[in-house]
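# Quick one, structure for this:
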Amino acid sequence: MVQIPTTPAPPTPPAPRPVPTSADVARLAGVSRATVSYVLNNTSAVRISEPTRQRVHDAARELGYVPHAAARSLRAGHSRMVLMPAPAVAAGPLYSQFVHDLQQALSQIGYTVVQYGASGMHGQEAVRSWAELRPVAVLVPGNGISAEGVAVLKRSGAKAVVVLAAEHVPGAHTLILDHADVGRLAARHLHERGRRRIGVVVPVERGMDMFSGPRLAGVREELAGTGAEVVALPMAHTEESAAELAARWPELGLDAVFGYNDEYALPLARALQDRGVDIPGDVAVVGADDLLIARLARPRLTSVAIRLPAGPALADLVDRAVHRPGTEAEHPGAIQVALVVRESS
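Alright, predicted model coming up:
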């Protein structure tokens, strides 16, 4: 009789570890479940000693426990999610720092900020995709929402909608940021310095026209009727594109350029210098955003500074709107722009 060898049974995988609960944290820390909830949800209405807070945090870390966002939302009657739709174009250092400061300020008062990318969606389609996540507040970074969109979000449970836009959006807390003002300020400065043939860099990258268009329009509006000439200068954010534009400078005959922002102005300024153009003697250069690189450049770059709201102030606005949803939307006012004059102009 031939014996057929048998294949040994595979080892039984270990049973998955149970998900730790707040009751487990309470037992390990020697406190009540209510105390765990107060500590981990940063509840300020209840006074809890620092040693007790530390025991709860230590127990939560040891067990690997994190609060359940959905359960917390059910108890509170609303989520703690603040949704920030990602901008359609790559965010620069100024906006990235603004988002970082705002996220930090909101997290300190118990909110979770989620950046949401809805690639290819626009208008009401994008708004509906935001509403599906049931955020308690939405912060829209550009002119990407209408009064109808605000109504959709509020019907889905959003208590606050904050918008950065060129004009007030009914129903929203609107921070007015008119990019035409940036162009007007740069143009006024260059004209006052005696410049009469002014180029304006227009980024060719997709989606940038929502910012560059108003800035170019602002330059043209400011210089209308002055006799000054405005020339649009398409340019990509590359050394090669800046060099190609600088090579055309003799035929363009421009004596000034508003570089859209610092990140476009500086490559063009360097390309002009490489071709022997004196800045500001031959060509005055102005950027925007007032980034660190503007101060490090030689000559230092004149720039239009955009004073975005501080993270804690905007976080406080969101929190007040969440807790008083029936009140009329506040109008925090216009975001200020200011010219910082340096050697380049």
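
# contacts, neighbours, all on C-alpha from now
Will do.

# What ranges does the stretch 1-150 of the chain have for its helices?
22-29, 33-40, 50-63, 69-76, 93-108, 123-131, 147-155 (DSSP state H, counting those that start in this stretch).

# With residue 250 as the reference, name the closest of those helices.
Nearest to residue 250, of all the helices of the stretch 1-150 of the chain, is helix 93-108, at 32.7 Å by Cα to Cα.

# so what secondary structure elements neighbour the helix or strand harbouring residue 202?
Counting by DSSP states H and E, the element that carries residue 202 is strand 197-203. Secondary-structure packing of strand 197-203 (3 or more Cα pairs under 8 Å, 6 or more residues apart in numbering; DSSP states H and E): helix 209-223, strand 229-235, strand 256-258, helix 262-274.

# One more pass at 10 Å, please.
Where contact means 3 or more Cα pairs under 10 Å, 6 or more residues apart in numbering; DSSP states H and E, strand 197-203 is packed against helix 179-192, helix 209-223, strand 229-235, helix 249-252, strand 256-258, helix 262-274, strand 284-288.

# Throw the helices of the stretch 1-150 of the chain into a markdown table and include distance to residue 183 and mean neighbour count, thanks.
Formatted as a markdown table, the helices of the stretch 1-150 of the chain follow (distance: least, Cα to Cα, whole Å; neighbours: other Cα atoms under 10 Å):
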| stretch | distance to residue 183 | mean neighbour count |
| --- | --- | --- |
| helix 22-29 | 55 | 19 |
| helix 33-40 | 47 | 18 |
| helix 50-63 | 51 | 16 |
| helix 69-76 | 44 | 12 |
| helix 93-108 | 17 | 16 |
| helix 123-131 | 27 | 17 |
| helix 147-155 | 27 | 18 |
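
# now the other sequence, so there's something to compare against:
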Amino acid sequence: MSQTPRQPVGRSAPTSADVARLAGVSRATVSYVLNNTAAVRISEPTRLRVRAAAEELGYVPHAAARSLRAGHTRTVVMPSARLPGGPLPVRFYDEFQSELRRLEYTVVEYGGVGLDGDEAARAWAELRPVAVVCPGATQPSAYGVSLLRRSGARAVVTLGPHPTRGAHFLALDERRIGAAAVGHLIHRGRRAIGVVVPREPGPKLCAELRLEGARAAAEGSGARTVPLPMAYEEESAAALAARWRATGLDAVFAFDDAYAMLLMRALQDEGVDVPRETAVVGAGDLLLGRLLRPRLSTVRVDTVSGRRLAELVDRVVREPAAEPEHHDLMAARAVHRESS
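I've put the predicted structure just below:
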């Protein structure tokens, strides 16, 4: 049962020696127990006694000292901002971080906003992480990967459309999302397809890749695609909807479900019939999209679990000399509902 540490205010922080005295064991035993050292067998009653003593004193191991003994930290760094509109859901990141914590890594989200890949790599290198996970726009060049490796990172894992020399690579190709959406619309008989391009800077890379995939899907089909800049604001959606009929478009891939729901409501307010006049497709398969009328067609993105990514990080940390691994992280498929 948790209790307030009895360490008086103003005294120095408790040490492993204090825990050893209270538990009646050696300092080595305290270290083995609190660092979960599997190579040394410690009885369960002793483990419980050590942990109880540490909790009573408010003792926590010193991360820097532990890093010195191990020769590396247990810190995994990743960007501080999850990419808006990206294909990886929040639950993926939550599972990934939870699994890393279970494997006794400390996750630090830092240095992703306003920094390009190599600038972010320099910021991360200052923390001397044991591993770095770089999605999307924060993906460093080969120079950035080399910089991280020289600073002590045993694993650099990139998530994006293209691999980077020297880094482990998980293919996260956003072009598949645009291709799946436009391929679905073409299959439904649409030939003049708008592609929403968010005005916000955050989704820029995602939007460019999805537009590229949309254009590739339309090539040779007789269909045309038109980029449509739009901010995630009611005013911007209303302005686009007000001139919709003048565009001559009969369908729209609206970047993701959030933009799609916003634009669909604006089109309906303008009297544009969805899907008879204009088909609408989003991406992400949000539950809210299924509750709308008409129900929102979408692109469902299937990815490997966050646990598998955490296991990859742990494996390459333990085997830093291994050749870079390449894996496919995602698949995209259209889900037809009433809006298309």
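
# where does the TM-score land?
The TM-score (TM-score structural alignment, normalised by the length of the second structure) is 0.90; 332 aligned residues with a Cα RMSD of 2.2 Å.

# give me the stretch of the second structure that the strand holding residue 202 of the first structure matches.
Aligned by TM-score structural alignment, strand 197-203 of the first structure falls on residues 192-198 of the second structure.

# and that stretch, how far from the first structure on average?
For stretch 192-198 of the second structure, the mean deviation from the first structure after alignment is 0.7 Å (mean Cα distance after the TM-score superposition for the first structure).

# thinking again about what came up before, to residue 303 of the first structure, which of the helices of the stretch 1-150 of the first structure lies closest?
The nearest among those, by Cα to Cα, is helix 93-108 at 12.9 Å.

# how far off helix 262-274 does that closest one point, in degrees?
Relative orientation of helix 93-108 of the first structure versus helix 262-274 (axes from the mean of the first three to the mean of the last three Cα atoms, to 10 degrees): 150 degrees.

# what's the mean distance for helix 93-108 of the first structure versus the second structure?
Helix 93-108 of the first structure, aligned to the second structure and superposed, deviates on average by 2.0 Å (mean Cα distance after the TM-score superposition for the first structure).

# Show me what that helix is packed up against.
For helix 93-108 of the first structure, the contact count by 3+ Cα pairs under 10 Å, 6+ apart identifies strand 81-85, strand 112-116, strand 302-307, helix 311-323 as packing neighbours.

# go again using 6 Å as the cut-off
Under the contact definition 3 or more Cα pairs under 6 Å, 6 or more residues apart in numbering; DSSP states H and E, helix 93-108 of the first structure sits against helix 311-323.

# State the span of the second structure onto which the helix it packs on is aligned.
So helix 311-323 of the first structure sits over residues 306-318 in the second structure, by TM-score structural alignment.

# Report the distance from that stretch to the chain centre.
On the basis of Cα atoms, centre = their mean, to the nearest Å, stretch 306-318 of the second structure sits 15 Å off its chain's mean C-alpha point.

# before we move on, what about stretch 115-133 of the first structure?
Worked out by Cα atoms, centre = their mean, stretch 115-133 of the first structure lies 16 Å from the chain centre.

# What residue, apart from its backbone neighbours, is nearest the aligned partner of residue 268 of the second structure in the first structure spatially?
Aligned counterpart of residue 268 of the second structure in the first structure: residue 273 (TM-score structural alignment). Leaving out its chain neighbours, the residue that sits closest to residue 273 of the first structure by Cα to Cα, 6 or more residues apart in numbering is residue 279, at 7.3 Å.

# on that earlier part again, contact partners of the match of helix 311-323 of the first structure?
Contact partners of stretch 306-318 of the second structure, identified using Cα atoms under 6 Å, 6 or more residues apart in numbering, comprise 92, 95-96, 99-100, 154-155.

# Specify which member of these is nearest to residue 259 of the second structure.
residue 92 (21.2 Å).

# Counterpart of the closest one over in the first structure?
Per TM-score structural alignment, residue 92 of the second structure is aligned with residue 98.

# same deal with residue 296 of the second structure?
Per TM-score structural alignment, the equivalent position to residue 296 of the second structure in the first structure is residue 301.

# measure its match to residue 33 of the first structure for me?
For residue 301 of the first structure, the distance to residue 33 of the first structure (Cα to Cα, to the nearest Å) stands at 58 Å.

# just residue 49 of the first structure next, same as before
16 Å.

# swap in residue 297 of the first structure?
Applying Cα to Cα, the value for residue 297 of the first structure to residue 33 of the first structure is 57 Å.

# what's the burial count for the alignment partner in the first structure of residue 278 of the second structure?
Matched to the first structure by TM-score structural alignment, residue 278 of the second structure sits across from residue 283. Residue 283 of the first structure has 21 neighbours, counted by other Cα atoms under 10 Å.

# cool, residue 111 of the first structure as well?
Other residues near residue 111 of the first structure come to 21 when the count uses other Cα under 10 Å.

# Map it onto the second structure.
In the second structure, residue 111 of the first structure lands on residue 105 (TM-score structural alignment).

# Can you tell me the closest non-neighbouring residue to that match?
Nearest to residue 105 of the second structure is residue 74, by Cα to Cα, 6+ apart, at 4.9 Å.

# separation between whichever residue in the first structure pairs up with that neighbour and residue 322 of the first structure?
Using TM-score structural alignment as the criterion, residue 74 of the second structure maps onto residue 80 of the first structure. Using Cα to Cα, residue 80 of the first structure is found at 10 Å from residue 322 of the first structure.

# now swap in residue 78 of the first structure and tell me
Counting by Cα to Cα, the gap from residue 78 of the first structure to residue 322 of the first structure is 9 Å.

# got it, and residue 192 of the first structure?
For residue 192 of the first structure, the distance to residue 322 of the first structure - Cα to Cα - is 47 Å.

# Also residue 47 of the first structure?
Relative to residue 322 of the first structure, and taking Cα to Cα, residue 47 of the first structure is found at 23 Å.
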